[in-house]
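S.K.: Sequence plus predicted model, see below.
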Amino acid sequence: MNKPVMTEEQLLAQPAEAYMSEEQQAFFRDLLTRERESLRERIDEEFQALRNNDNIPGDAADVGSAEEHRQWQLRMLEREKKLLDKIDESLDRLANGDYGYCEETGEPIGLRRLLLRPTATLSIEAKERQEQIERHVGET
């Protein structure tokens, strides 16, 4: 029988030396898997809704409004698909032992950041540097 996954409070109460221990990895694996399942269900529901609304008869305003809603749904599906890919990448990093460590510096990303954004690949400092560079490049 599988050992129950710890709670968020238990995770945060662990000492720094326990960072990305088997227990912590199990916590994030469970969190990412649940997020993945929930996201898959939403994507399937949205996709089905798009299919069901393909040929809505009506006047030009109704058709235009329906098309605008359809475009919004497609953009949302695209964003959710990108998130699904990030979740899969995070699960791969967990399997490889790279999860929880900054891709740029190799330093721990931190439990609080991972709880807020389980798909994070950069520490806060590295992310801020990346955003500063993007702003600087955008200004030129």
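M.R.: It's in. Numbering: from 1, shown residues only.
S.K.: C-alpha from now on. contacts and neighbour counts both.
M.R.: Will do.
S.K.: buried sites along the helix or strand hosting residue 31?
M.R.: According to DSSP states H and E, residue 31 maps onto helix 22-52. Neighbour counts using 16 or more other C-alpha atoms under 10 Å place 23-29, 32, 35-36, 39, 43, 46, 50 of helix 22-52 among the buried residues.
S.K.: try it against this one:
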Amino acid sequence: MPETKKEFALSSFTPYELKAGEEYMNDAQLEHFTSILQNWKQELMEEVDRTKEHMQTEVNNYADPNDRASQEEEFNLELRTRDRERKLIKKIEKTIDLIDSGDYGFCKACGVEIGIRRLEARPTADLCIDCKTLAEIKEKQLGV
């Protein structure tokens, strides 16, 4: 079964056209990101359905233990992938809640604008690039 495109949000939308003097996170921008997030979530949910269907229809009771082990490993890999996607769906829902509350697009650590292009690259980003870089440095130093 083909893997889910992790870059869905990167490849399936038209980049936002910034207008001169436009206010950051105005209604049009919020609508743009809501659409990206909802489409991304929808695709992930469809992949969950495809996996469920695949696992139900592809169940074979192989006589050969090696064939059985291969099938179980394939199913385990699919389930691990779906678990990561389940976590991503929760993060997408949390991000949509930030849009609804008016807090989307601003760094949760320092409060500055995250930026349209960074959000298009990573719609669930909640840190500006500087705070994210610092967090990664701290993570490396602490070995977390």
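M.R.: Everything's here; your move. What you are looking at is a predicted structure, and each value in this text was computed from that prediction instead of being measured.
S.K.: TM-score, when you put one on top of the other?
M.R.: Superposed pair, TM-score by TM-score structural alignment, normalised by the length of structure 1: 0.86. Supporting alignment: 132 aligned residues with a C-alpha RMSD of 1.9 Å.
S.K.: So the residue mapped onto residue 110 of structure 2 from structure 1 versus residue 114 of structure 1, what's the distance?
M.R.: Aligned by TM-score structural alignment, residue 110 of structure 2 pairs with residue 105 of structure 1. Residue 105 of structure 1 is 16 Å from residue 114 of structure 1, where distance means C-alpha to C-alpha, to the nearest Å.
S.K.: between these two, who's got more neighbours?
M.R.: Neighbour count, other C-alpha atoms under 10 Å: between residue 105 of structure 1 and residue 114, residue 114 has more, with 17 against 12.
S.K.: Spit out the contact partners of the residue mapped onto the more buried one from structure 2.
M.R.: Mapped onto structure 2 by TM-score structural alignment, residue 114 of structure 1 lines up with residue 119. Residue 119 of structure 2 makes contacts with 105, 125, as judged by C-alpha atoms under 8 Å, 6 or more residues apart in numbering.
S.K.: residue range for the helix or strand following the helix holding residue 31 of structure 1 in structure 2?
M.R.: Moving toward the C-terminus from helix 22-52 of structure 1, the next helix or strand (DSSP H and E) is helix 60-96. Mapped onto structure 2 using TM-score structural alignment, helix 60-96 of structure 1 spans residues 65-101.
S.K.: residues of the matching stretch that come out buried?
M.R.: Under the neighbour-count criterion of 16+ other C-alpha under 10 Å, stretch 65-101 of structure 2 has 71, 75, 78-79, 82, 85-86, 88-89, 91-93, 95-96, 98-99 buried.
S.K.: cool, stretch 114-124 of structure 2 as well?
M.R.: Result for stretch 114-124 of structure 2 [16+ other C-alpha under 10 Å]: buried residues 114, 115, 116, 119, 120, 123, 124.
S.K.: just how off-centre is it within its chain?
M.R.: Distance of stretch 114-124 of structure 2 from the chain centroid (C-alpha atoms, centre = their mean, to the nearest Å) equals 12 Å.
S.K.: same deal with stretch 62-79 of structure 2?
M.R.: Its chain's C-alpha centre and that of stretch 62-79 of structure 2 lie 28 Å apart, by C-alpha atoms, centre = their mean.
S.K.: Ok, stretch 90-110 of structure 2 next?
M.R.: Centroid separation between stretch 90-110 of structure 2 and its chain, computed with C-alpha atoms, centre = their mean, is 13 Å.
S.K.: what's the span of it, first residue to last?
M.R.: 24 Å.
S.K.: quick one: contacts of it?
M.R.: By C-alpha under 8 Å, 6+ apart, the residues outside stretch 90-110 of structure 2 that reach it are 25, 30, 34, 37, 41, 112-116, 119, 124, 126-128, 131.
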